[in-house]
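# need coordinates for the following:
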Amino acid sequence: MRIVVQVKLLPTPEEASALERTLHAANEAANWLSAEAYGQGEQSRKALQSFAYSDLKERGLSAQPALHVLRKVADAYTALRANIRAGNLGTPGSKRRRKAESQPLVFRLDAAQPYDDRCLSWQLDEQTISIWTVSGRMRGVRYVCSERSRRMLAGYRKGESDLVHRNGAWFLIATCEVSEAAQIDPVDFLGVDLGIVNIATTSDGKIHAGRRLNRYRRRQLALRAKLQKKGTKSAKRVLKRQRRKESRKATEANHIISKRIVTVAERTGRGIALEDLKGIRERARLRKPQRVALHSWAFAQLGQFVEYKARRAGIPVLFVDPAYTSRRCAECGHADKANRVSQARFVCRSCGVVAHADRNASRNIRARARELWRRGAESHAPAPA
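Presented below is the predicted three-dimensional model:
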């Protein structure tokens, strides 16, 4: 399976200037090629290489970077066509879709640029790299990373790495091919109920509360309202910085929770059962104050983190239908809207059992996963890329 490792580069001012000129040159070439591809209606890799390869080299790119620009533009148009087919840009004739179809794709001047082993080499012991730039090959560019990342690079790095310029800092994001463990035959399943008040609740009764993250998001919401009302350039800069900060905080929380869930499942020889919440934002009908919480909820990211961590450990993952899991009694099976007394309290109107609502739902999810597995369902964790 593929995972990525990010390292931070520590270039000198001269090296940083060369890297910046390189990114600008590559993306200016990509914008020129995008306009040509749009005008000629030729957007496949083969077609772009046939009429643009020589021109790209004349723009200061050597052979491999020119090929990477070709592939970047072709892949961007492939992704655009896929989004149009899937309806992600609206229906035919909609404003958003017309805008996407009426002009060539444009790349930011500091957009990431891919590198392969012909134009980038790693000296892992010295923690330096040698990298191609428009000013020539630069050797001995320093980088820093954790010891875990260093071991990952040494043992599993394979394929391309992306040069990224973000917030004034330089990074390389390397691709690593990590071997997977053989999938176990689970003795049971660990049901996981996802939510906003409690990010994740397991059928073992463990609650991963979202109180701290939700408080932080409410503070950020109030801060955004003040900055948007102010509307100055400095306020907009702070808005952009705070958005990234909030995203990183949610990502960190999801990494921690997913690791704990997978660790428990691995230790006890169980699979993991999650709710299939695809499309919930379109289905849910909420009051306006609740919409902000729903759209800030990174449940899809948490599911992805659980999937790839589980696949590395050989743990099967099943996604089950979430319908009525919060209303059905895990003891007797009676389903009734009135069973859900409040957000946290569940009282069965049939057998009288009293339970925490999220724990009850997670037990229903576990039961559905066991039944699916018994019928021969396969793990929904993604296949190796």
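# all contacts plus neighbour counts: C-alpha atoms, from now on.
Fine.
# and the gap between the nearest residue to L190 once chain neighbours are set aside and C329?
Spatial nearest neighbour of L190, excluding adjacent residues (Cα to Cα, 6 or more residues apart in numbering): I272 at 4.8 Å. Shown here: I272 relative to C329, a distance of 21 Å by Cα to Cα, to the nearest Å.
# just L318 next, same as before
From L318 to C329 the distance is 21 Å (Cα to Cα).
# and these two? Which one has more around it.
Comparing L318 with C329 by other Cα atoms under 10 Å, the one with more neighbours is C329, at 29 against 25.
# hmm, that one is touching A335, no?
Yes - when contacts are counted by Cα atoms under 8 Å, C329 is listed as touching A335 (6.3 Å).
# return the residues in contact with R349.
334, 336, 338-339 (Cα atoms under 8 Å, 6 or more residues apart in numbering).
# state the distance from it to H334.
8 Å.
# neighbour-wise, which one of the contacts of R349 leads?
Ranking the contacts of R349 using other Cα under 10 Å puts N339 first, with 22 neighbours.
# how much space separates that residue from A323?
When N339 is compared with A323 (using Cα to Cα), they lie 14 Å apart.
# likewise for R368?
Distance from R368 to A323, by Cα to Cα: 11 Å.
# cool, and S34?
For S34, the distance to A323 - Cα to Cα - is 45 Å.
# which of those two has more neighbours?
The residue with more neighbours, out of S34 and A323, is S34; 27 against 12, by other Cα under 10 Å.
# how far does the helix or strand that the more buried one is a member of sit from the chain's center?
In the assignment (DSSP states H and E), S34 maps to helix 13-40. Helix 13-40 has its C-alpha centroid displaced from the chain centroid by 26 Å (Cα atoms, centre = their mean, to the nearest Å).
# after that helix comes which helix or strand?
With secondary structure assigned by DSSP H and E, helix 13-40 is succeeded by helix 45-58.
# this one next, for a side-by-side:
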Amino acid sequence: MKIVTQVKLIPDAAQASALSATLRTVNEAANWVSEVAFAGDVPREYELRKHTYAELMTRGLGAQAAQHAIKKVRDAYTTLHANLRAGNLGQKGSKRRIKAASKPITFRPDAAQPYDDRCLSWQYDTRTVSIWTTQGRLKGVRFACSAGALKTLQQYRKGETDLIERDGVFYLIATCEVPEAAPYEPGGFTGVDLGIVNIATTSTGYQAAGRHLNRYRKQQRALRAKLQKKRTKSARRRLKERSRREQRHVKNTNHIIAKTIVTEAERTGRGLSLEELKGIRTRVRLRKPQRVALHSWAFAQLGDFIVYKARRAGVPLVFVDPAYSSKECAQCGHVDRLNRVLQAKFACRSCGVVAHADRNASRVLARRGEDAWTAGRESHAPATP
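Got it, this is the predicted structure:
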């Protein structure tokens, strides 16, 4: 299982200047390569290398840096074409699709640059790295990270590492291949119902209320709108300072929720039953005031966190169809639209059970998870005559 580990670089003034100049040089070169790829419609990385490699070397890039710049451009166009085929940038003829396909891809001056082991080496005992720059090899650049992150880097780091700059601070994001724990035989399943009012509700009683997070997001949206209306230099500076702050807050909240859910399942020897929510934004129709809440809700991120933490801990995991789970009674299985009396209240029209709507849905998901796990273990091969 691949995960990423982030460390913060602590360079001195000269080292910081060299790192900043390197990122700007390689991204300027990547923009030129992108123009060549767009103008010549070069479909393959090998062909693109023949047209650009020599020029990149004259621009001060090393051999490996030039290769990575070319590959970065080719990967960006591969992603763009995949999004166009999937319709993620609108239908044919739409303004968004035309805008994306009618000009070369550009890279920010501080966009990430990949490094391999020939351009970057780690000294874990001294917590320093040796890294290639356009001004020569920098040795002894200090980095900071937690003890757990350092242990993960030492044991499982494998593949490329990205150098990025955020608001003048440099980070290395390393790819680590962590082995998955062997899943145990579950003694039942815990259903996890994801929502907007309540971020996560489990069939065992845990509930992560989303009131604070939704209120925080509403405040951030109002503040952004207020600053954007000013259109002053100080307002733009404030907007830049607050960039990614909301994302970090939401990400930290999702990490805490996912860890709580997985830890409880591991402690009780149960598996996890999650909703299959891919494509929910295209399936669900909402009124205009509700669209902001849905599209800013990081349910995919929370689901991904639960999945990778469960796999690292060996917790069995199944995905089930969430259709009608909010209208089905966990007690008798009766499905009726009128069962959902209020957003938080469920009252079965058949057996009369009254429960919290999200708690009832999580119990329905738990039962579906057990059924899916049992069906997967049963043999459907014909009997031997």
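# ok, back up a step: need the max-distance pair from the contacts of R349 of structure 1.
H334 and A338 (10.8 Å; Cα to Cα).
# of the contacts of R349 of structure 1, which is the nearest to G90 of structure 1?
Looking across the contacts of R349 of structure 1 and measuring by Cα to Cα, the closest to G90 of structure 1 is D336, at 37.2 Å.
# neighbours of the nearest residue to the closest one once chain neighbours are set aside, just the number please.
Among residues not flanking D336 of structure 1 along the chain, R327 sits closest, at 5.5 Å (Cα to Cα, 6+ apart). For R327 of structure 1, the neighbour count with other Cα under 10 Å is 23.
# so R327 of structure 1 touches N339, yeah?
Yes - with contact defined as Cα under 8 Å, R327 of structure 1 reaches N339; the gap is 5.8 Å.
# list the contacts of the residue lying closest to R24 of structure 2 once chain neighbours are set aside.
Spatially, and ignoring its direct neighbours in sequence, R24 of structure 2 is nearest to P109 (4.8 Å; Cα to Cα, 6+ apart). Neighbouring residues of P109 of structure 2 by Cα under 8 Å, 6+ apart: 23-24, 27-28.
# check contacts around I84 of structure 1.
Counted by Cα under 8 Å, 6+ apart, I84 of structure 1 has contacts 90, 97.
# follow-up on the earlier one: need the max-distance pair from the contacts of P109 of structure 2.
Most distant of these, by Cα to Cα, are L23 and E28, 8.4 Å apart.
# looking at those two, which is more packed in?
L23 (22 against 18).
# and the nearest residue to that one once chain neighbours are set aside, how many neighbours?
Leaving aside its chain neighbours, L23 of structure 2 sits nearest to D110 (5.8 Å; criterion: Cα to Cα, 6+ apart). For D110 of structure 2, the neighbour count with other Cα under 10 Å is 21.
# D110 of structure 2 is in what secondary structure piece?
Applying DSSP H and E, one finds D110 of structure 2 in no helix or strand.
# roughly how far does it sit from R59 of structure 2?
Counting by Cα to Cα, the gap from D110 of structure 2 to R59 of structure 2 is 18 Å.
# wait, L163 of structure 1 touches A174, no?
No - contact criterion Cα under 8 Å: L163 of structure 1 and A174 do not qualify, at 9.0 Å.
# tell me the helices in the stretch 51-200 of structure 2, going along the chain?
Here the stretch 51-200 of structure 2 has its helices, by DSSP state H, counting those that start in this stretch, at 63-86, 95-101, 147-156.
# redo these as JSON lines? Include distance to R217 of structure 2.
What follows is those, written out as JSON lines (distance: least, Cα to Cα, whole Å):
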{"stretch": "helix 63-86", "distance to R217 of structure 2": "28"}
{"stretch": "helix 95-101", "distance to R217 of structure 2": "26"}
{"stretch": "helix 147-156", "distance to R217 of structure 2": "29"}
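# which of those sits most buried?
With neighbours taken as mean count of other Cα atoms under 10 Å, the helices of the stretch 51-200 of structure 2 reach their highest mean count in helix 63-86, at a mean of 17.
# tilt between that helix and helix 13-40?
For helix 63-86 of structure 2 against helix 13-40, the angle by axes from the mean of the first three to the mean of the last three Cα atoms, to 10 degrees is 50 degrees.
# what's the average distance of helix 63-86 of structure 2 to structure 1?
By mean Cα distance after the TM-score superposition for structure 1, the fitted helix 63-86 of structure 2 averages 0.9 Å away from its aligned residues in structure 1.
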